[in-house]
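Visitor: need a structure here:
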Amino acid sequence: MSTSRSLVRIMPGMAKSPSGESVLTRAVRILDAFGPDDQVLTVTEISHRAQLPLPTAGRMVGELVRHGLLRRDEDRRVRIGVRLWELAQRASPTLRLREVVMPFMEDVHAVVGHSTQLGVLDGDEVLFVERLSAPGAVINLTRIAGRLPLHVSSAGQVLLAHAPVELQERVLRQPMHARTPETITDPGALRAVLAGVRERGYACCPGHVHPDATGVAVPLRGADGRVLAALGLVIPNDDRAWSRVALLQSAARGIDRTLRSGTLIH
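Guide: From the prediction side, this is the model:
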């Protein structure tokens, strides 16, 4: 059974709320309550985050649990169910991309010993779909299935630099919040940085997400030359960061050749 069909069957007698919202909309809000740093929630927390009355949230959580899309722990706290992960993996548009990129990521990670990650553009954010790390690696605040605003990280800047002009202008018009004093929040400065990313072929963000870390990222291109993703490193914020650019670009060339050969169907 597909996820959408499962959700449509939830609460068959309550197709619409008093506000006119569908069951599917409310169910999606419940699922959106969870995040990389909020993997286990109480029904009360879900109710608050999804902006649903507690009885409604409780009933819908129960239905989602019965369908396997959520599950309850022994203490009655709730987390995402394995069934939802299974369905998402089965239809993930990034599945083949990740299969192609992973061997190259592993090679880079073996040399650098810090976090290596893969990000894709999703709306006005970068969504991280793969990540490799190791004990002792420099702090990395990103997570698999985690997101960051495009202006903040090196992967985001790579994706934004090669995004349609309409998206670039929308991001430049929006308020840009800082994670550290080094985060670029001025539209003019960001516009110049994006031009530099396109010219150099990489982004480098020392201290933009965390003072101790530097993000470096390069674009990955499909058979048509379109930028599909960003391959990045999170390494210590020191003078050696720039020396990792060549390694990352070499890996990107190998990935690009594989993508152009037709291994990835998109």
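Visitor: contacts, neighbours, all on C-alpha from now
Guide: Fine.
Visitor: now do the helices in the stretch 151-266 of the chain.
Guide: Using DSSP state H, counting those that start in this stretch, the helices of the stretch 151-266 of the chain run over 154-161, 165-173, 187-200, 245-260.
Visitor: also this sequence, please, to line up against the first:
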Amino acid sequence: MTVDPAPISGRQPRAVRTALAVLEEVVAAGPGVTAKEISTALRLPPATTYRVLNLLVGEEYLVRLPDLRGFALGRRAARLSPVAVPRLPTAARTVVDHLRGRVRWGVHLAIFDGARLQVLDPDPDHPPSDADLLARLPQASALGRLLLAEQPDWRALVRDLRPVTDRTVTDPDALDAVLDAVRRDGLATQTGQLRPDRGCLAVPVRSPADGALVAGLALSGPATRVADPDPELVTLLREHATTLGPLLG
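Guide: I've put the predicted structure just below:
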């Protein structure tokens, strides 16, 4: 015997819309978004925000991050939009491994899918910063700055200018200047903005067909060396990025 579901009435449609809006905000803001940030962005009363978040966590659409400071998508939310994990072509992996054999720095390859940054081949001997942090705060990483420099307005992708260290850029005008330099030089850097002792420099990997940004190739190492990088090292990085273009574009 089939039982018809109870009709939606009263305040239920509004509650459903609120829950969906909260889910959308977590997707837009990225892992680690806090209840306060969601409440502010959606102009919801804090009590309503916490009630909806607790419901979504209970239903496994959201999870609390281990530090209990923020939220991320849960198991059931991931089922709503399956995302295929891209595979790095063997020829491209060979190019990245060749660069790793030439330098004593960490070498990381990230791909850009629209407005998303995904580290596809992190250096196993020099692990990069947390992937969720890179996705949430692209302005603080060299790879993220490559992505932001391509946007008509970086503010569409940056929802949080919080500092990670005391050197993280948090001023919008300062970030404008940083991204102008990335466009001018074709080189993005950050020194001590994700970890005080580490820095990173990255160059774009572009499709030879139309010049579109498809990936970023980065070197990570001591912040003092990134602040004044060896020109030969930058040239080597650019040469490998150029080789990767036809393989990824």
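Visitor: report the TM-score for the pair.
Guide: Remark: TM-score between the superposed chains equals 0.62 [TM-score structural alignment, normalised by the length of structure 2]; 211 aligned residues with a Cα RMSD of 4.4 Å.
Visitor: dump the helices of the stretch 151-266 of structure 1 to TSV, plus distance to residue 58 of structure 1 and mean neighbour count.
Guide: Shown next, in TSV, are those (distance: least, Cα to Cα, whole Å; neighbours: other Cα atoms under 10 Å):
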stretch	distance to residue 58 of structure 1	mean neighbour count
helix 154-161	37	30
helix 165-173	37	14
helix 187-200	44	15
helix 245-260	46	18
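Visitor: other SSEs contacting the strand or helix carrying residue 23 of structure 2?
Guide: Using DSSP states H and E, the element containing residue 23 of structure 2 is helix 12-29. Using 3 or more Cα pairs under 8 Å, 6 or more residues apart in numbering; DSSP states H and E, the elements in contact with helix 12-29 of structure 2 are helix 35-42, helix 46-58, strand 71-73.
Visitor: from the contact counts, what lies against the first one?
Guide: In terms of contacts (3+ Cα pairs under 8 Å, 6+ apart), helix 35-42 of structure 2 is packed against helix 12-29, helix 46-58.
Visitor: so which of those gets nearest residue 245 of structure 2?
Guide: helix 12-29 (28.9 Å; Cα to Cα).
Visitor: quick one: the lengthiest helix in structure 1 to chain centroid distance?
Guide: Ranked by residue count and defined by DSSP state H, the top helix of structure 1 is helix 95-112. With Cα atoms, centre = their mean, to the nearest Å as the basis, helix 95-112 of structure 1 stands 17 Å off its chain's centre.
Visitor: stretch 139-152 of structure 1 now?
Guide: Distance of stretch 139-152 of structure 1 from the chain centroid (Cα atoms, centre = their mean) equals 7 Å.
Visitor: do the same with stretch 155-171 of structure 2
Guide: Using Cα atoms, centre = their mean, the distance from the centre of stretch 155-171 of structure 2 to the centre of the chain it belongs to is 13 Å.
Visitor: on that earlier part again, deepest of the helices and strands packed on helix 12-29 of structure 2, which one?
Guide: Mean neighbours per residue, mean count of other Cα atoms under 10 Å, is largest over those for strand 71-73, with a mean of 22.
Visitor: can you list the neighbours in contact with the helix or strand following that one?
Guide: The C-terminal neighbour of strand 71-73 of structure 2 among helices and strands, as given by DSSP H and E, is helix 75-78. Contacts with helix 75-78 of structure 2, where a contact means Cα atoms under 8 Å, 6 or more residues apart in numbering, come from 59, 60, 61, 62.
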